[in-house]
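In: model the following, please.
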Amino acid sequence: MKILTPQPSTQGPAAWFTGVVHFDVIAPGDQARGKVNAVHFTPGARTAWHRHLNGQTLHVTQGIGLTQSRGGEIMVIRPGDTVWCPPGEWHWHGAAPDHHMTHLAIWDGIAEGQEGVETEWADHVTDEEYQQR
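Out: Modelled structure (predicted):
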């Protein structure tokens, strides 16, 4: 057994996020393939469109957020909600316009012998796309 020393909070890079986002690495994936971050979004902040080679699970712990799969409807997410994003599905997630939101982002890194990009990032979610609801 090993207690992992917490890493400092990190501001989300502008290439991946619109607005102010910070994340705390909970499980960095160097002990196992599983990775977990606590991601803190300020009102209106959101990810860019992205997809994960092995899928992603989101578990909301605080606030109110929004999420959408490409071509789907924007869905409201609240504390206790868990969202599964299947492998390869383009999606985004973030805070509602008038609320902060924190979720746990859980995903697997690349397995030995597996090919591909762990997370592929694309265009930012425009204000028009974000306000579709």
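
In: hey, let's count contacts and neighbours off CA atoms from now on
Out: Will do.

In: which stretches in this protein count as helices?
Out: 127-130 (DSSP state H).

In: not counting sequence-adjacent ones, nearest residue to the most centrally placed residue in the chain?
Out: In the chain, the centroid-proximal residue (C-alpha atoms, centre = their mean) is A105; its distance is 5.2 Å. Sequence neighbours aside, L58 is the residue nearest to A105 in space, at 4.8 Å (criterion: C-alpha to C-alpha, 6 or more residues apart in numbering).

In: ok, that neighbour - contacts?
Out: By C-alpha atoms under 8 Å, 6 or more residues apart in numbering, the contact set of L58 is T82, V83, W84, H103, L104, A105, I106.

In: neighbouring contacts of stretch 97-116?
Out: With C-alpha under 8 Å, 6+ apart, stretch 97-116 has contacts from 29, 33-45, 52-65, 94-95, 117-118.

In: I'd like the structure of this one too, to check against the first:
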Amino acid sequence: MEMLDRQPSVKGPADWFTGDVYFDVIAPGTQTRGKVNTVHFAPGARTAWHRHANGQTLHVTEGVGLTQSRGGEVVTIHPGQTVWCPPGEWHWHGASPETFMTHLAIWDGLAEGQDGPETEWSEQVTDVEYGQRS
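Out: The predicted structure follows:
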């Protein structure tokens, strides 16, 4: 058994996030392709539009969050709920305007011989897009 060193929390880069977001790397994908981060969003904070070559699973651990696939409705997510974002699907996720939200972000890195970026980032989610929830 190998104990992995705990890495310091990292502030999410402004290119990828609106608002204050911090993440902790839980599994860096060095032993397997599987990667896991705990991501902490302040109220109103969210990712930019992005997609993953091999998809992404989000599991909410606390607070209330929002997520949306491009062209779809904004969905409210709560602790204990899990969301699957299929490979290549443009999406975003973050905290509701009123509460913090923490989730586990789980995804696979690129397979040997797989081309392209592991995660592709695009434009920021606008306030209008973010506010389109029912």
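
In: before we move on, the earlier item: among the contacts of L58 of the first structure, name the buried ones.
Out: H103, L104, A105, I106 (16 or more other C-alpha atoms under 10 Å).

In: any idea how far the nearest residue to the last one once chain neighbours are set aside lies from I74 of the first structure?
Out: Nearest non-adjacent residue to I106 of the first structure, counting by C-alpha to C-alpha, 6+ apart: V36, 4.6 Å away. Here the distance between V36 of the first structure and I74 of the first structure works out to 24 Å (C-alpha to C-alpha, to the nearest Å).

In: still on that earlier bit, so of the contacts of L58 of the first structure, which ones are in strands?
Out: In strands, defined here by DSSP state E, the members of the contacts of L58 of the first structure are T82, V83, W84, H103, L104, A105, I106.

In: okay, those residues in CSV with distance to G19 of the first structure next?
Out: As requested, those are exported to CSV (distance: C-alpha to C-alpha, whole Å):
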residue, distance to G19 of the first structure
T82, 23
V83, 22
W84, 24
H103, 16
L104, 18
A105, 18
I106, 21
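
In: V21 of the first structure: which of these is nearest?
Out: Lowest distance from V21 of the first structure to those (C-alpha to C-alpha) belongs to H103, with 11.4 Å.

In: how about that closest one: what's its closest non-neighbour residue?
Out: V60 (4.1 Å).

In: which ones are touching the one you found?
Out: I77, R78, P79, G80, D81, T82, M101, T102, H103, L104.

In: find the pair from those with maximum spatial separation.
Out: Most distant of those, by C-alpha to C-alpha, are T82 and M101, 13.4 Å apart.

In: coming back round to it: tell me how far the residue nearest to I106 of the first structure lies from R70 of the first structure.
Out: From V36 of the first structure to R70 of the first structure the distance is 24 Å (C-alpha to C-alpha).

In: when the two are compared, which one has more neighbours?
Out: Per other C-alpha atoms under 10 Å, whichever of V36 of the first structure and R70 has more neighbours is V36, with 19 against 13.

In: check contacts around that one.
Out: V25, I26, A27, P28, G29, L104, A105, I106, W107.

In: what's the closest of these to Y130 of the first structure?
Out: Of the contacts of V36 of the first structure, the one sitting nearest to Y130 of the first structure (C-alpha to C-alpha) turns out to be A105, at 20.1 Å.

In: aligned to that closest one, what sits in the second structure?
Out: In the second structure, the residue equivalent to A105 of the first structure is A105, according to TM-score structural alignment.

In: surely D123 of the first structure and W49 touch.
Out: Yes: contact criterion C-alpha atoms under 8 Å: D123 of the first structure and W49 qualify, at 5.8 Å.

In: quick check: closest non-adjacent residue to R133 of the second structure.
Out: V74 (5.0 Å).

In: from E112 of the second structure, how far off is that neighbour?
Out: 35 Å.
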